[in-house]
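only geometry, no sequence info:
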């Protein structure tokens, strides 16, 4: 009788252990399956996001089709100063409007960049150089062919390359493009903000030979530089809209 009870107890424990192992294995399998599904989902999401970014980058080049000159020499022209003052008045009051305008204008009127600017601004109060570099006076985009060209002040072509999307810049979310041509020098990479004539009335971009350096704004060869442009076909309305947007972005609480 005692032996029978021991056998029964042993079978009960063995059965319980088997059930525990089975349950554990099932849980592990479920967990592994969940991890596999999650990993697969994440991979799919990343691919979908990458595809969306690539499509958006292609569309951006199409939307940018046209020619651009430097922005700030245009909208900081003396004839538009009263528009600036009026927009600043609405945001900070009449007594502070002129000082606000002077501050905004100084923020984008830097004349140095790169290591020279890093040294000059090491104690703070850095301002941005927003001009075109490498002798470029006019930029031209042909989105349907993914072509970007640059011309000097005499209208002579400096460069012309086709470009393809390579990623998203992490700091400001600029779309990164790389030239399809070897030895493109300082026009190898273009990092372009998702701005167009129809949305922000101007463009912002950086270009150069070192993509990693282009992703840094307060150090390296391209520190304190962000090129800004406006359509060569700009009109009064575009100028007014651009000034209003800049004031609101920088003066609104």
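Nice, thanks for sending it over. On a predicted model such as this, the values are computed, not experimentally measured, just so you know. Numbers count the residues shown, from 1 in each chain.

going forward, measure contacts between C-alpha atoms and count neighbours the same way
OK.

What helices and strands are in contact with the helix or strand encompassing residue 22?
Of the helices and strands defined by DSSP states H and E, residue 22 is found in helix 2-63. If you count contacts as 3 or more CA pairs under 8 Å, 6 or more residues apart in numbering; DSSP states H and E, helix 2-63 packs onto strand 138-142, strand 157-168.

quick check, distance from that helix to the centre of its chain.
Distance of helix 2-63 from its chain centroid, counting by CA atoms, centre = their mean, to the nearest Å, is 37 Å.

angle of that helix against strand 138-142?
120 degrees (axes from the mean of the first three to the mean of the last three CA atoms, to 10 degrees).

gap between the helix or strand following helix 2-63 and the chain center?
Moving toward the C-terminus from helix 2-63, the first helix or strand encountered (DSSP H and E) is strand 66-70. Relative to its chain's centre, strand 66-70 lies at 19 Å (CA atoms, centre = their mean).

Measure how the helix holding residue 22 sits relative to strand 157-168, angle-wise.
With the same axes, to 10 degrees as the basis, helix 2-63 and strand 157-168 are set at 160 degrees to each other.

what's the burial count for residue 74?
Using other CA atoms under 10 Å, residue 74 has 15 neighbouring residues.

So residue 148, which state does it fall into?
strand (DSSP: H, G, I helix; E, B strand; the rest coil).

And here is the other one:
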């Protein structure tokens, strides 16, 4: 039967968040041999921060730029065919580019089919800078919004679906930047990073309720090249669309 994609798959994609989270053995490693040697001496939580060193822009602001539309179409066509490529690409983008989160999103998503994720930076941050245990944020005027030292607290699960590492600053003025929940993604493994930040640990652990509902920040290095952008789009499409298309075919058989 003809392969089709429905909105229910957008929901499944949103539930799996950005869905670039699994490290694939086929993913090229951008780390140098020297960096890899250093990482071997660190704990997993320390290795993650080491692998994240750099400045990050919003992932979906970058990869959803219209100049990459053809890449999206080409990658989607490989899984759903030419006729469905455009609608599949738009569905994939839409699932992670909502502009509401928290109670606004909870109230808006009364039907599962409406659910989407906001994967942008919040609280006025334009760029994040990771430098080991030091994390800072810059606004759109170039002003530094915050800068704190963070320590690893414990392993932490986001909604029971994604496991990461929780970091905390002891600075009293941290506000909504007191905690960082970092997923185990780095540019060297999945071409991007995913994380949450805030002041309430209970809410940070929930994906569909609370102050951070339906929100997960995603970043890509500010100095990324065209190859990394294409690789990131390709991974996002593959991890979402291959499974979705297979399930659709099975249900239609």
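That came through, no problem. Note that this is a predicted model, so its numbers are computed, not measured.

Dump the helices and strands packed on helix 2-63 of the first structure into a markdown table; add mean neighbour count and distance to residue 112 of the first structure as well.
Listed next are these as a markdown table, based on neighbours: other CA atoms under 10 Å; distance: least, CA to CA, whole Å:
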| stretch | mean neighbour count | distance to residue 112 of the first structure |
| --- | --- | --- |
| strand 138-142 | 21 | 20 |
| strand 157-168 | 18 | 22 |
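
can I get the ones you listed in JSON lines with distance to residue 110 of the first structure?
Listed next are these as JSON lines, based on distance: least, CA to CA, whole Å:
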{"stretch": "strand 138-142", "distance to residue 110 of the first structure": "19"}
{"stretch": "strand 157-168", "distance to residue 110 of the first structure": "24"}
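
Residue 53 of the first structure is nearest to which of those?
Among those, the nearest to residue 53 of the first structure by CA to CA is strand 157-168 (7.9 Å).

The closest one - contacts with which helices or strands?
So strand 157-168 of the first structure, by 3+ CA pairs under 8 Å, 6+ apart, packs with helix 2-63, strand 147-151, strand 175-179.

Out of those, which is the most enclosed?
strand 175-179 (a mean of 23; mean count of other CA atoms under 10 Å).

What range does the next helix or strand after it cover in the second structure?
Sequence order places strand 189-192 as the next helix or strand after strand 175-179 of the first structure, per DSSP H and E. Per TM-score structural alignment, the counterpart of strand 189-192 of the first structure in the second structure is residues 179-182.

rewinding a little: can you check which of the helices and strands packed on helix 2-63 of the first structure gets nearest to residue 106 of the first structure?
Comparing those against residue 106 of the first structure with CA to CA, the closest turns out to be strand 138-142 (23.0 Å).

That closest one vs strand 66-70, what angle?
Here strand 138-142 of the first structure points in a direction 160 degrees away from that of strand 66-70 (the same axes, to 10 degrees).

With the second structure overlaid, report how far strand 138-142 of the first structure is off on average.
Comparison of strand 138-142 of the first structure with the second structure after fitting gives an average deviation of 0.5 Å (mean CA distance after the TM-score superposition for the first structure).

ok, and what's touching that strand?
61-62, 64-70, 147-153 (CA atoms under 8 Å, 6 or more residues apart in numbering).

of all the residues you listed, which two lie farthest apart?
With CA to CA as the measure, no two of those lie farther apart than 62 and 153, at 24.9 Å.

What residue in the second structure is paired with residue 233 of the first structure?
Aligned partner of residue 233 of the first structure by TM-score structural alignment: residue 223.
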